[in-house]
Structures are given as structure tokens and as C-alpha cells.
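S.K.: A structural model of the following input is requested.
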Amino acid sequence: MAEDHHKSSTLLQLEIALSKRIAIAIAVMAALIFLVWFFRIPNPNMILISGLVMCSALFGFGGGIAAAVIMFGYTLFFFSADHSFIRFSPENLMKVWASLFGIAADMLFVCFLKAAEMRAFREISRLTEQLRQQKESVSTLLNHMPVITFSKDAETGVYLACNQAFADYAGKNSPEGVTGLSDGEIFDGKTAEHFATDDRTALIMEKPYEFFEEVPDAAGNRRQLQTTKLKFREPSGRQCLLGMSLDVTELARIRLENAAAREAYEKARSSGIMFTHIAQTLAQGYTELFYVNLETQEFREYHTDEKDSGLAEVRQGQQFFAECQRNIGEQIYPDDRESIAGLMNRDTLLASLKKTAPLIVTYRLLRNGAPCYVSMKISRMKDDERFIVIGVTNIDEQIRHQKAMEQIREDHVAYTRLSALAGDFICVYVVNPATEAYREYNSPAGYESLRLPREGREFFAHARQRIRDCILPGDLERFLALFTREGVMAEISRSGVFVLRYQLVINDSPVHALLKAVLVEENEGPRLIVGVINVQTQVRQEEEYRMSLARAQEEARIDPLTGVKNRHAYLEEETLIDRQLAESAGENAPELALAIMDVNDLKEVNDRKGHQAGDQYIREAAGIIAGIFRQSQLFRIGGDEFLALVRGSDYARLEDLLQEMRDHNDRALREGGIVIAAGAARLEGDPSLAPVFQRADKIMYADKKRLKAARSI
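M.R.: The predicted structure is shown next:
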């Protein structure tokens, strides 16, 4: 009703204003007509048309029509014969029509311009009213917000605006009472300086300055405020400061009263985070995790991300054991299908878990048509036995390495046994350690060139003298230094046996010999047994064994698909370099860099053409990388990821090699081919290779993103 009354009042005001304008227009035109009539002006229309234009322009349609009617009436009076208003000469009738058209054209043209002006004025009035309403709305919003808001001139510290809450805090009746004042003019000196200090801090910060403060209100009561201040610049260029404060006095009181509850919450939250971290850490190494409800057979499947090792849920499903049975034929290696099918039965699994918990099973999956060893660990939840957790770990590399090492150890044991059976003694002496009296126990035919008496005294002196004639010159000095009575007895006392290896010249040929001495108790007392054994065959076999061991170890470090070194080999190399860096303490660091390459689109090739095509794709990619990094050690550290340990000439030409890789990728994108993302980083004062790897990996992923964007164009 108030709104209707306002509209009625407005209409009444408009009607009054219109009536006044028409009356003024009539008066103006009447005055002009009186003027031209009184002075007998021969052509009055020039003056009257000016009056009509003025009335139309000033008073719009209403005034213009009134002025036009009066002017046309005078025109009829002026041009009619005897001022009859109705009788005209032909010439004057034409003037009347011309005046009529002129009056109409003037009224229409000028009044339409006035109407456009009025419409523009009304639109401006409407927008002004909207702006006023919006300002009132914003002002109402700010005044009803439970926060204190204000803005200041950063240079003068004068308040530019605030809401009612700040005005109340400042002891003013309205925000207008605050505008134009500074802190010193509103608050006491201590409070004003406190605010000014916070303002200076906020003005030098590039982000909002947030803090808690305790200040007195207008009544002198201490209040706790959570305040945020930030600087901003107006379009005019003036630097300003915006402030918002939330009164948290009651909240602080509640927090103090509930400190015990908060401490308990924080402890529980900390424990939850800790257990989450423990779960994430224990999940590292698992390729797949399943959380299974034994009653409903519903399950959740999780995978671990290769980059950050975090758990990620990939799907939820029903009938876990039925799905396992369906997948066995496709995913399990044929020789292991029967045992896994028998195990992955609900009743069988429950019975096994009652006997052994947790249950750990090793079997083989089918990967690219080849067996891959995995370990499956099945655990039942202690607090809720309806659920089990199944974790699958890829242990293929460990199993194969273990088998290779077991084979090497078996070969070594067999070799040792054969060597023991094939022992070839040159001679054996029994020596009295007290008197050095000796007797030869055995001297096979063919070794007479030693020329040591079969019996005698001063065993060590005779042996040291005669050995000069039959030992290789390079071993003589070492033999004389070690083979003394004191040295032999001391070593036997320490380790139980004295061993010395050297080379003899027998029948003009060098022969590897092993001298062993042990102390035994006989009826006559302690005796020193000294034997010289021909170990020529053993040395040759040991050399062959070392070569075989080296080959086996090398094969264990080679990726069978591409022929380059594998991840295990790189980890060994990384450990060696890290040790060197640690020992050198950053001094004389080697010149080396890491280049990481990632082969794009391998999954697409596997999906479209099969895994054999994917294997060929990887081999060809390895050939491309090896052709560019010719002087570098190349490793395959993942399914589609390679690493080059760059040294020497490749290190000096690293930028050229990366450009060569980019040129290859550009051709591959244009003509079709294998695209390989690459990134490299140099060792630059790093304590280990890990930071270098991280920098190179980051650059490689940026290049991978660029290449994918280029392919999609």
C-alpha cells in the first residue's frame, strides 16, 4: 500500500508539473503574439516560430502543442481577409498552409528530440535509482554482517568507508561519522599505534595479512578479533587498505573451556593421519589390493600409482570369488591355474586362513605371453572377520635374480668339491716347530727340481734359500717377507692356518702353487704340517668360474627384451655413484648427467596390435635411443621408460643429443613413427643422483605433455 501511495503521489506531481508547463507555454506565445500585433510586424511567423521552438524544447509535447495551437490561430487571424479567420486570398491561403506545415514539422522535430531527452533522463534516473538501491543493499549487507569492515587511504591513514559494526566499535552513530578521520582521532594513542603497526605490516606483504589481536572496544572491554588486512589500488591509482575483523571472543572462550575435548580430538586426528600414513607406506610395493566382504562377496579393488605409490580405488564389484574363477584362465600361467583355482574358493580360503594367517602364495601371471612371478598375501581383519585384504606384489625380478644366484652357488659348491677331489700335492713336510727339524712326507715324480733335502734341520732357512731357484721373480720378495717361522706361527695362532699362494717354475713352466701350514698334536708333541699343492687347474677353474659368475651377473643386469641394462643394474650404478659423492663430500664431482626417455603410445599399440607388436615397438625405441646416446650407459628402468647415464663425449654434446631427439620426434609426428619424450639434467653439486633424476623426470614429463598436444593438433 505504501508503494501504491508513492506511485499516486508521483503521478499527481507529474500532472501538476505538466499543467504548469502548458500554462507557461500559453503565456509565452500570447506575449509574443501581442508583441507582433502591437508593433505591426509584417512577417510575424519568424518570431513566433522561435517561440514555438523554445516552448517545444523547454516543455515537451504539452507545451509545444499549446504553443502551436495559439500560433496557428494567430496565423489564421493574420492572413485572413478582414481578420475573419475563414476567408483567404489564394496567395495567403498558401501562406497559411506553409505555416501549418512549418508549425507541424517544428513541433514534431523539436518535440521528438525533447522526448528522446526525456527518455534518456528517465533511463539515467532509473539507473541512478538502481545504483542507489544497490548501494543501500550493499550497505545493509555490510551493516548486517557479523564482521567489522573498513577501508583506509594507505598514505594518510584516513578512513574512506566502513560498516555500522565498525562505527559502533569506534563509538560513532553511523559510518559517516568515521569517514575522513584517522585512528589517532578516533582511538587512544596506544590503540592507534597498534593499528598503524598492523597497517604497515599489511602494506609490505604481497598476500593478505591475517592475525589475531586483543583490543578494547568502545566500552573498554577486551575483545579478541581475527583480523585480515590487505592492500589494493583503486582505478584512480590511490593505494588503499581493506580490513575485516571477526569478533571471536566467545569462540576463544568456548575453545578454552573445551581444551580437553580439543586435545582429545587432535590426538584422535593425529592417530588417524598416522594410521593412514602407515597404511599407505605398507601398501607400497603392492601392484593390486582387494578389500573383500566374505559374507556378501562385494569387493573394492585398489591399484598403487607408479609415481607416488599412493593407493587409488579403481573399481567396486560383486561376486569376488566367481570373478576370480572367470579370470584365472586369462591371467594365470597354465601350470599354476589349478592350484590358484582351488585356493580362490571361499570355503577353501577360509579353511586355509584358520590354519595359516596371513596366507602367502607365490604363483605366476601371464604378462605379454610370458610368466611373471607375483606374491599374494591374504589377511583377515582382526576387528571384523567378515573382511579380508588381498595384496599382490610383483616379485618377478627378485625371483629370477634369486634363481640365478642359487644356480651360481650350486655351481660353486660342485666346483669346490671337484677341486677337493682333484688336489695335486707337490710335497708335504712335517716340521718340529721347536727345533725346525723336518722330514719330507711326499714328493711325486716330476718335482725334483725343488731340490730340498728329504730330511734336515733349519727348515725355514733351507726353504727360503732353495725357493730362490724355482719361484717366479715377482713372487720372491713377498714369499721371503711372509714365510718365516715367526710369521707362520703367528698366523696359525690367530686364524688356525697359514696360507700363501705363489708361482713356481717346474720343468720350465710357471705353475700356481698353494702353501698351507697347520699345527697338529702328535704323540711326540706339536708338529707343523706344511704342504705345497699344485693349484694350476684350480686357478684355471676359478678363473673360469669368475668369468661364468661375471657373465651370469651381467645377464642378471640385462633387460632380455631390448638388450640394454635393466633397472637392477641402474640401482647398482646409482648406489656406487652416491657412495662416491658421499666420500668426496661434493669435491671433484664427476661430470655426468641423467637423460630420461618415455616412449609414447605404447598402451595404444598393445591394445590395437597386441603385446608382440608392443614388444617390437619397445625394441625399436631402444634402438633409436641407443643410436643417439652412443657413448652413454643405457638402462630400461620401466615398461616404456629408459635412462641414459651420460658421460664423456655425450656429456659434452648433451644439448646436441637432446636436439637430435627433438628432431626425430618432429619427423615422427609429421611422417608417423615412434615418439619419445626426453628430459635431461646434469649433476650440479647434488649430494646424490636422486635430485638429478627428479629434475630430469620433471623436464621429460613437460616434453611428453608438449608432444601429446602436438600430436592432437
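S.K.: make it CA atoms for all contacts and neighbour counts henceforth
M.R.: OK.
S.K.: Let me see the ranges of the helices in the stretch 51-200 of the chain.
M.R.: Here the stretch 51-200 of the chain has its helices, by DSSP state H, counting those that start in this stretch, at 90-144, 164-169, 183-186, 189-204.
S.K.: Can you list the helices and strands that the third one packs against?
M.R.: Spelled out, it's helix 183-186. Judged by 3 or more Cα pairs under 8 Å, 6 or more residues apart in numbering; DSSP states H and E, the packing partners of helix 183-186 are helix 189-204.
S.K.: now the helices of the stretch 51-200 of the chain in JSON lines, with mean neighbour count?
M.R.: Shown next, in JSON lines, are the helices of the stretch 51-200 of the chain (neighbours: other Cα atoms under 10 Å):
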{"stretch": "helix 90-144", "mean neighbour count": "14"}
{"stretch": "helix 164-169", "mean neighbour count": "20"}
{"stretch": "helix 183-186", "mean neighbour count": "15"}
{"stretch": "helix 189-204", "mean neighbour count": "15"}
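S.K.: now these as a markdown table including distance to Arg636?
M.R.: Supplementary listing: those in a markdown table, determined by distance: least, Cα to Cα, whole Å:
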| stretch | distance to Arg636 |
| --- | --- |
| helix 90-144 | 63 |
| helix 164-169 | 67 |
| helix 183-186 | 69 |
| helix 189-204 | 51 |
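S.K.: closest to Glu542 out of those helices?
M.R.: Of all the helices of the stretch 51-200 of the chain, it is helix 189-204 that lies closest to Glu542, at 75.2 Å by Cα to Cα.
S.K.: run this one through as well so I can compare:
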Amino acid sequence: MENFTFDKDIQTAYEQLLHPIAIFHVTEEGVKTVVVSRGFCELFGYADFEQAYKDMENDSFTIVHPDDVNRIKTEMRRFLTAEGRYEVIYRSNQKDETPNKLLRSETKFVHMDNGVVLAHVWYMDESTDVNQKIIDLAQSVTALLTNMPAMTFSKDVLTRKYLACNQAFADYAHKETPDGVVGLTDFEIFDEDTALHFIEDDKKALAMDKPYIFYEDVPDAAGNPRRFQTTKLKFVDTTGKECLLGLCQDVTEAMQIKKEYGEKLAYANDQAQIDALTGIRNKYAYNELEQKINDRIKKGIQDKFAITVFDVNDLKKINDTLGHQAGDEYIRNACKYICTKFRHSPVFRIGGDEFVTISEGEDYENIDEILFFISENNKDAKRTGGMVIAFGMSSFSDNDEDVASVFMRADKLMYENKNELKKS
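M.R.: Below is the predicted model of the structure:
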């Protein structure tokens, strides 16, 4: 089909329009340019009409960025079939030295009586508004990063150079401003070990399809120890460059506070388990160990053990005749004696004059010998008026479901021994 043309006067009138417009003849063979306006030439960087028509004659889509051509053609075919008008946004392909522009074009298809289909296209330059929005956005992001307490940075994956960072990261790198960091690598900022550490973390992040979150202990550029909660993730920028984004929250002081709190809590817990009079563990500590052993018994992983219950005879008599200070000293001496015999077992004071030991390992294997010495000491003490300590011991067996059953047998044997010592 022969290309459509306007009368000379109509052609000239269209060409003199200052608004960017173009009219195309749409055929089955393709799209041919009919007329372009003066505003069209200025928008796309053509020096004159001759240059514009010559360029457009070879390819009417030459004004469209190559990456957007297929999308424009698809949209055009879709709306041409529907005999409608459409609006589309795309990048220009400038013919001068100016940067590509972001355009919004509105197209209306006109079906002539002779079967000719003309596409009337109006062009609007959206670059100014978009650029301003980008500038405003960049300023907002910069302000956000600058005021973020967390350190933020981005790196180029191939060169490992820092592309951007906020002031918090610049401070960590001991640079006055973020500009002092941009373009440098880790080796140019930190010591070799720290730089290699960062690179290994980068590799882990790049190998993951989700953010890599971890804690790390690394020094700053001045060598001061720091602890961070770090998040790293990969992304591709608008140019197709693979980059790495990092967000580091300095938790050094928080972790130190947590450590100190933990130490204080542990100390307070230890103090809560210490008997103030004797310095050994108290009933609270015994109950806690009892629960742990019960858990092991339920799981069937508890080793053999023995419980020995002690009662110091004549404490009431000493308190009544010599005073409570003498009674306290009597209890401390009894405690020292029991601890010297049970060197490898925890000893607990569970009452005024009651003690208990839980023996495993070496003390369990030698329990009979240990108790024999205490029994012999009781005989001598009865003759000389020394300290007498009644005791009862029982071993854990397969029939026992918990520590309490072993304790009850040992406690019963202790009272039997106490009565025997009083009779003799």
C-alpha cells in the first residue's frame, strides 16, 4: 500500500506546531511516518525536519529506547485491534547529546474512509517532574541514613568498593564524612584480619536468597573492640550491577550491660543458694539439684547416687546452756567435719541442725568407708563429750521414681541412728 500523505498546506500546518506531535500510517507491513511537528524535532534532538524524516524513514521506532521498543509495539497492536486510544510511558532515544528523557505519549487511531489507519501521537516530557521526584527522594533517603543510629553501607560486589554509607558508618571507619569511605575497600580502611572477616561475611550473604543476619565481634578502624548485630543482603541496582547492602547495629554497650546484668543475676542466684551461717549450699539449692536429678531419672540417664542425711545431736542443749552464738559455732564445726569427709559431694544445710549430701562417683564408691569413720568418731565423742552427728544413708535403685523416695529412706535411718546414739 502506498504511504499516506497530507496536502502540502495541511503538512506545513502540522510541521509548524510547537507541541510535540507525530502522525503515522499504520499498515500490515509496518508503521510509516507521515508528519512530525517542530516541537517533535526539539523534543528528540533533531536539527531540522530533513534529519527527522530521514531517520524516521528507516525506522519509525528510532525515537524509542531500544529496551522499550517491543513493549511499545505490543501495546500499539493491542489497542489498534480494539480501535481505541492508549497512553504509555517510556524512555526516549535522543538524537543529540542530551540524556534520554522519560516520555508519556497518548495515541489515538483514526480510521479513514479509504481504509487508511492513522496513529496521532502526542508527546509529553515527564523528565523534569520525575527528576525532581528522584532528587527529592534521594535527599529524603540521605537524611534518613544520616540520622539513623545504625551503620548503613552499600558495596560493589566485583570491586568490593564502598558505593555509599551514612555518617554512622563513616565514624566507625574513622572518616570525617561518608565521602571519605566511598571508593575504598575494606583493606584500605581496616586491618587485614578485619577486612578478611568482612569479605567472608559478604560471601555468605551473596550465597543466600534472604537477608543474612548475625552477630559479630570486630574492631573499628582504630582497633577498638566492637560488637554488632549485622544484616547483609544482595541486590541489583538500576544499571544491573550486583551490590551488597549492609545494616550494622552497634550493640557493644547493650551486650556489656547484658553481661553485667547476667553476672549480677548469677551472683544473686548463687547468694540465694548459700547458707549464711555455714557458707555451704542451702535448702533452695538442694531443691534445685533434686529437680535436675528427677529429670534425669525420668529420662533414664541418671547414674548411681546415695543420699546421706545428718542431724547434729544436742544443739538445743547447747543453745539453752551456752547461748545461740555457741550453738552457731557448733553447727559450723559440724558442717566443716561433714565437708572434710565428703570431699567430692555437695553438702547442703536444709534445716537448723540438719545436713544432707548427694554422693556420686568416688564418694559413692567409698560411701561405706566414709560412714564407718563417722560412726567411729561418734563412739569416741560419746565417751569424751565431743560432737555427735547422727546419720542415715540410702542408695538410688531402679525401683525409685524420684529423689524423694531415696531421701525418705535415708531420713528414716538417720532417726533410727539418732535414737540408738541416745540410748548408748
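S.K.: TM value for the aligned chains?
M.R.: Here the superposed chains carry a TM-score of 0.51, computed using TM-score structural alignment, normalised by the length of structure 2; 254 aligned residues with a Cα RMSD of 3.9 Å.
S.K.: Show me what Tyr261 of structure 2 lines up with in structure 1.
M.R.: Under the alignment by TM-score structural alignment, Tyr261 of structure 2 pairs with Tyr545 in structure 1.
S.K.: how near is the closest residue to its match other than its chain neighbours to Lys403 of structure 1?
M.R.: Leaving aside its sequence neighbours, Tyr545 of structure 1 sits nearest to His412 (Cα to Cα, 6 or more residues apart in numbering; 7.5 Å). From His412 of structure 1 over to Lys403 of structure 1 the distance is 14 Å, taken as Cα to Cα, to the nearest Å.
S.K.: For those two, indicate the residue with more neighbours.
M.R.: His412 (16 against 12; other Cα atoms under 10 Å).
S.K.: so which helix or strand takes in that one?
M.R.: Here His412 of structure 1, judged by DSSP states H and E, is contained in helix 396-421.
S.K.: Please point out which parts of the helix or strand that comes right after that helix sit buried.
M.R.: Later in the chain than helix 396-421 of structure 1, the nearest helix or strand by DSSP H and E is strand 424-431. Neighbour-count burial for strand 424-431 of structure 1 flags 424-431 (criterion: 16 or more other Cα atoms under 10 Å).
S.K.: What segments of the stretch 451-600 of structure 1 are strands?
M.R.: Assigned by DSSP state E, counting those that start in this stretch, the stretch 451-600 of structure 1 shows strands spanning 455-456, 498-506, 509-522, 525-534, 565-566, 593-599.
S.K.: Which strands or helices does the first one pack on?
M.R.: Counting contacts by 3+ Cα pairs under 8 Å, 6+ apart, the secondary-structure elements packed against strand 455-456 of structure 1 are strand 438-442.
S.K.: now do the last one
M.R.: Under the contact criterion of 3+ Cα pairs under 8 Å, 6+ apart, strand 593-599 of structure 1 touches strand 641-646, strand 676-682, helix 689-712.
S.K.: want to throw the ones you listed into CSV with distance to Gln612 of structure 1 and mean neighbour count?
M.R.: Below are those laid out as CSV (distance: least, Cα to Cα, whole Å; neighbours: other Cα atoms under 10 Å):
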stretch, distance to Gln612 of structure 1, mean neighbour count
strand 641-646, 18, 23
strand 676-682, 19, 24
helix 689-712, 24, 16
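S.K.: For Arg579 of structure 1, which of the strands of the stretch 451-600 of structure 1 is the nearest?
M.R.: strand 593-599 (16.6 Å).
S.K.: Pull up the aligned stretch in structure 2 for the helix or strand just after that closest one.
M.R.: For strand 593-599 of structure 1, the succeeding helix or strand toward the C-terminus, using DSSP H and E, is helix 602-609. Taken onto structure 2 by TM-score structural alignment, helix 602-609 of structure 1 occupies residues 315-322 there.
S.K.: centre of the chain versus the matching stretch, how much separation?
M.R.: A distance of 63 Å separates the centroid of the chain from that of stretch 315-322 of structure 2, by Cα atoms, centre = their mean, to the nearest Å.
S.K.: what's the mean distance for it versus structure 1?
M.R.: Average distance, stretch 315-322 of structure 2 versus aligned residues of structure 1 after superposition (mean Cα distance after the TM-score superposition for structure 1): 1.8 Å.
S.K.: List the buried residues for that stretch?
M.R.: Buried positions in stretch 315-322 of structure 2, judged by neighbour count with 16+ other Cα under 10 Å: 315, 318.
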